[in-house]
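Novice: here's my sequence, what's the structure:
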Amino acid sequence: MRWVTFDCYGTLVDWRHGLLTSMELIAPGRGAGLLETYLRHELAVEEKSPSMRYREVLAQALRRACAEERVQLNADDASVLATTLPYWPVFPEVGAELSALRAAGWRLALLTNCDRDLIAETRRRLPVAFDAVVTAEDAGAYKPAPAHFELFGDSYEPEVWVHVAQGYHHDMLPAHRLGLPRVWINRLGEHPSGEQVVEHVRPDLTNLLDTVRAAQRPWPRPAGG
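Specialist: All right, here's what the predicted structure looks like:
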């Protein structure tokens, strides 16, 4: 029972490209600035309303970002992010690298800050099948809260478990707190301040199988779990 869990958007799917393209539809020439404001508001909405469906998080954060940036947003355009999300592009190396993991005997799972219906649409575009999915809708919370990880561990009881994600705040920090081996896909060349919690860093998923093999160790299942 060897598992590799992934965040989806940002790690497997080009989340920033999808957001930016969508924001350019409603604010031509201003998408980049709107995106940075949006990211701050999305995190705040998730923290304040952990039970809110992700499609509403997307809409609420976009409304707030547009208000701050003085961008006119028509009422029926607030759903643009949820509408376009199923079409956001998959990174080009995903198919080969996840296929190599599966061929080597690893099971694959998604731990995503998303709704069941939205991730179902994205899974149709992913080139490799996944054995399990835990959504924010299932967990009743958004990462970096530990609920996704706890629900996955309780449900599948992995013997070896490596978590792979682009998000430092949303994924690397909670994985570190839970003692999970972790691989940071640092696609944006970030340099986080404070405690460094990353064990293995890759610029993308290339040669991921070798990195996962280097990271793997038995999962220290919590006492009484």
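Novice: contacts and neighbour counts: CA atoms only from here.
Specialist: OK.
Novice: dump the residue contacts of the most centrally placed residue in the chain.
Specialist: Taking CA atoms, centre = their mean, the centroid of the chain lies closest to Asp7, which sits 3.5 Å from it. Residues near Asp7 by CA atoms under 8 Å, 6 or more residues apart in numbering: 110-112, 164-167, 171.
Novice: again, only this time at 7 Å
Specialist: 110-112, 164-165 (CA atoms under 7 Å, 6 or more residues apart in numbering).
Novice: distance of it relative to Lys143?
Specialist: Per CA to CA, to the nearest Å, Asp7 is found 10 Å from Lys143.
Novice: same deal with His41?
Specialist: In terms of CA to CA, His41 sits 15 Å off from Lys143.
Novice: show me which of these two is the more surrounded one.
Specialist: Lys143 (25 against 21; other CA atoms under 10 Å).
Novice: need the nearest residue in space to that one, chain neighbours excluded.
Specialist: His170 (5.1 Å; CA to CA, 6 or more residues apart in numbering).
Novice: in contact with Leu25: list those residues for me.
Specialist: Applying CA under 7 Å, 6+ apart, no residues qualify as near Leu25.
Novice: buried sites along stretch 34-48?
Specialist: 34-35, 37-39, 41-43, 45-46 (16 or more other CA atoms under 10 Å).
Novice: against which helices or strands is the longest helix anywhere in the chain packed?
Specialist: Taking DSSP state H as the criterion, the chain has its longest helix at helix 31-48. Applying 3 or more CA pairs under 7 Å, 6 or more residues apart in numbering; DSSP states H and E, one finds that helix 31-48 makes contact with helix 15-26, helix 54-69.
Novice: and Leu73, which of the three is it?
Specialist: On the three-state scheme (DSSP: H, G, I helix; E, B strand; the rest coil), Leu73 is labelled coil.
Novice: repeat that for Ala141.
Specialist: Applying three-state DSSP to Ala141 yields a three-state assignment of coil.
Novice: isn't it right up against Ala147?
Specialist: Yes: with contact defined as CA atoms under 7 Å, Ala141 counts as touching Ala147 (6.4 Å).
Novice: just to be sure, the residue nearest to Lys143 is in a helix?
Specialist: Yes: assessed with three-state DSSP, His170 lies in a helix.
Novice: can you count the residues close to Ala32?
Specialist: When neighbours are counted by other CA under 10 Å, Ala32 comes out with 17.
Novice: likewise Met23?
Specialist: So Met23, with other CA under 10 Å, has 23 neighbours.
Novice: need the contact list for it.
Specialist: Gly31.
Novice: I have a second one here; can you model it like the first so I can compare?
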Amino acid sequence: MRWATFDCFGTLVDWRHGIRTGADLIAPGRGERLLAAYNRHEAAVQAETPAPRYRHVLAEALRRACADEEVALGADDASVLATTLPYWPVFPDVGAELSALRAAGWRLALLTNCDRDLIAETRRRLPVPFDAVVTSEDVGAYKPSDAHFEAFRCTYEPTTWVHVAQSYFHDMVPAHRLDIPRVWINRQGDPPGDEKVVQQVQRDLGGLLAAVERA
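Specialist: Below you'll find the model as predicted:
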């Protein structure tokens, strides 16, 4: 049984667009700066113990970003990201490339730093079906913890498994630590990092089937 697992936001869904445009709704013209500030805070919020729900992560990281940028928030403004998340756009290469994987006999799963209700809304917009989902709500932790990967391994017992994701920090590092074959979708053109961590690297999902099978 061959499985390809994916991170969702940043890999399949344009997470940066979603954060930027959501922030622009509450602070017009400030979306790009608030996105950069949000990125500085999210991992720290996720690491808080006990692990907060992702709705809280989105709201709290946005509050801290707004504090950095001296943006005043209204009473419910911090909920804008969770409210708009189900409408964040899917990258245009997702449908064809994941369909090719399914046609070649690969099963597909999501390992996502998200709540069950939010990923359920997002799945309605994804152009291909997924056979399994493991959320942070399920495992009580956020990647780069090993919890998603270990839960998936124990539940589905894959004989062949390749992990595909955009985040070097959240996904490539733990997949390397657990010796899971991996494909880095480096959509932002980030520095290559440790060559031992990255096996296959691509700028987007084009030719994904070949990359997964090489991995």
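Novice: redo the buried residues of stretch 34-48 of the first structure as CSV? Include distance to Leu98 of the first structure.
Specialist: Listed next are the buried residues of stretch 34-48 of the first structure as CSV, based on distance: CA to CA, whole Å:
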residue, distance to Leu98 of the first structure
Leu34, 33
Leu35, 29
Thr37, 33
Tyr38, 30
Leu39, 28
His41, 32
Glu42, 29
Leu43, 29
Val45, 32
Glu46, 29
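Novice: quick one: which of those residues is nearest to Tyr156 of the first structure?
Specialist: Distances from Tyr156 of the first structure to the buried residues of stretch 34-48 of the first structure, taken as CA to CA, are shortest for Glu46 (25.9 Å).
Novice: the alignment partner in the second structure of the closest one: what's it in contact with?
Specialist: When the second structure is aligned by TM-score structural alignment, Glu46 of the first structure is paired with Gln46. Applying CA under 7 Å, 6+ apart to Gln46 of the second structure gives the contacts 52, 57, 142.
Novice: mind checking how far Gln46 of the second structure is from Arg203 of the second structure?
Specialist: From Gln46 of the second structure to Arg203 of the second structure the distance is 27 Å (CA to CA).
Novice: which residues sit in contact with Pro89 of the first structure?
Specialist: Contacts of Pro89 of the first structure (CA under 7 Å, 6+ apart): 13-14.
Novice: and the gap between it and Ala129 of the first structure?
Specialist: Taken as CA to CA, the span from Pro89 of the first structure to Ala129 of the first structure is 17 Å.
Novice: check Val90 of the first structure too.
Specialist: In this view, Val90 of the first structure and Ala129 of the first structure are 14 Å apart by CA to CA.
Novice: so these two - more neighbours on which side?
Specialist: Val90 (20 against 16).
Novice: once you drop chain neighbours, what's closest to the more buried one?
Specialist: Looking at Val90 of the first structure with CA to CA, 6+ apart, the closest residue is Val13, at 4.2 Å.
Novice: repeat that for Trp88 of the first structure.
Specialist: Going by CA to CA, 6+ apart, Trp88 of the first structure has Gly18 as its nearest residue, at 4.9 Å.
Novice: next: Ala59 of the second structure.
Specialist: In space, Ala59 of the second structure is closest to Ala78, 4.7 Å off (CA to CA, 6+ apart).
Novice: which residues touch the one you found?
Specialist: Counted by CA under 7 Å, 6+ apart, Ala78 of the second structure has contacts 59, 62-63.
Novice: nearest to Trp184 of the second structure, of these?
Specialist: Looking across these and measuring by CA to CA, the closest to Trp184 of the second structure is Leu62, at 26.9 Å.
Novice: the closest one and Val198 of the second structure: what is the separation?
Specialist: Counting by CA to CA - Leu62 of the second structure and Val198 of the second structure are separated by 30 Å.
Novice: please apply the same query to Leu118 of the second structure.
Specialist: 29 Å.
Novice: again with Leu35 of the second structure
Specialist: In terms of CA to CA, Leu35 of the second structure sits 26 Å off from Val198 of the second structure.
Novice: same question for Gly95 of the second structure.
Specialist: 24 Å.
Novice: can you tell me the element Ile119 of the first structure falls in?
Specialist: Secondary-structure assignment from DSSP states H and E places Ile119 of the first structure in helix 116-123.
Novice: the very next helix or strand once past that helix vs the second structure, average distance?
Specialist: Reading on from helix 116-123 of the first structure to the C-terminus, the next helix or strand found by DSSP H and E is strand 132-135. When the second structure is overlaid, strand 132-135 of the first structure sits 0.1 Å from its aligned residues on average, using mean CA distance after the TM-score superposition for the first structure.
Novice: residues contacting the residue nearest to Val90 of the first structure?
Specialist: With CA under 7 Å, 6+ apart, Val13 of the first structure has these contacts: 88-91.
Novice: let me have the residues you listed in a markdown table, extended by secondary structure and distance to Val133 of the first structure.
Specialist: Below are these laid out as a markdown table (DSSP: H, G, I helix; E, B strand; the rest coil; distance: CA to CA, whole Å):
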| residue | secondary structure | distance to Val133 of the first structure |
| --- | --- | --- |
| Trp88 | coil | 19 |
| Pro89 | coil | 19 |
| Val90 | strand | 17 |
| Phe91 | coil | 19 |
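Novice: mapped onto the second structure, which of those residues hold?
Specialist: On the basis of both residues aligned by TM-score structural alignment, their matches' CA atoms under 7 Å, what survives of the contacts of Val13 of the first structure in the second structure is 88-91.
Novice: okay, the residue nearest to Val90 of the first structure and Val212 of the first structure: tell me how far apart.
Specialist: In terms of CA to CA, Val13 of the first structure sits 20 Å off from Val212 of the first structure.
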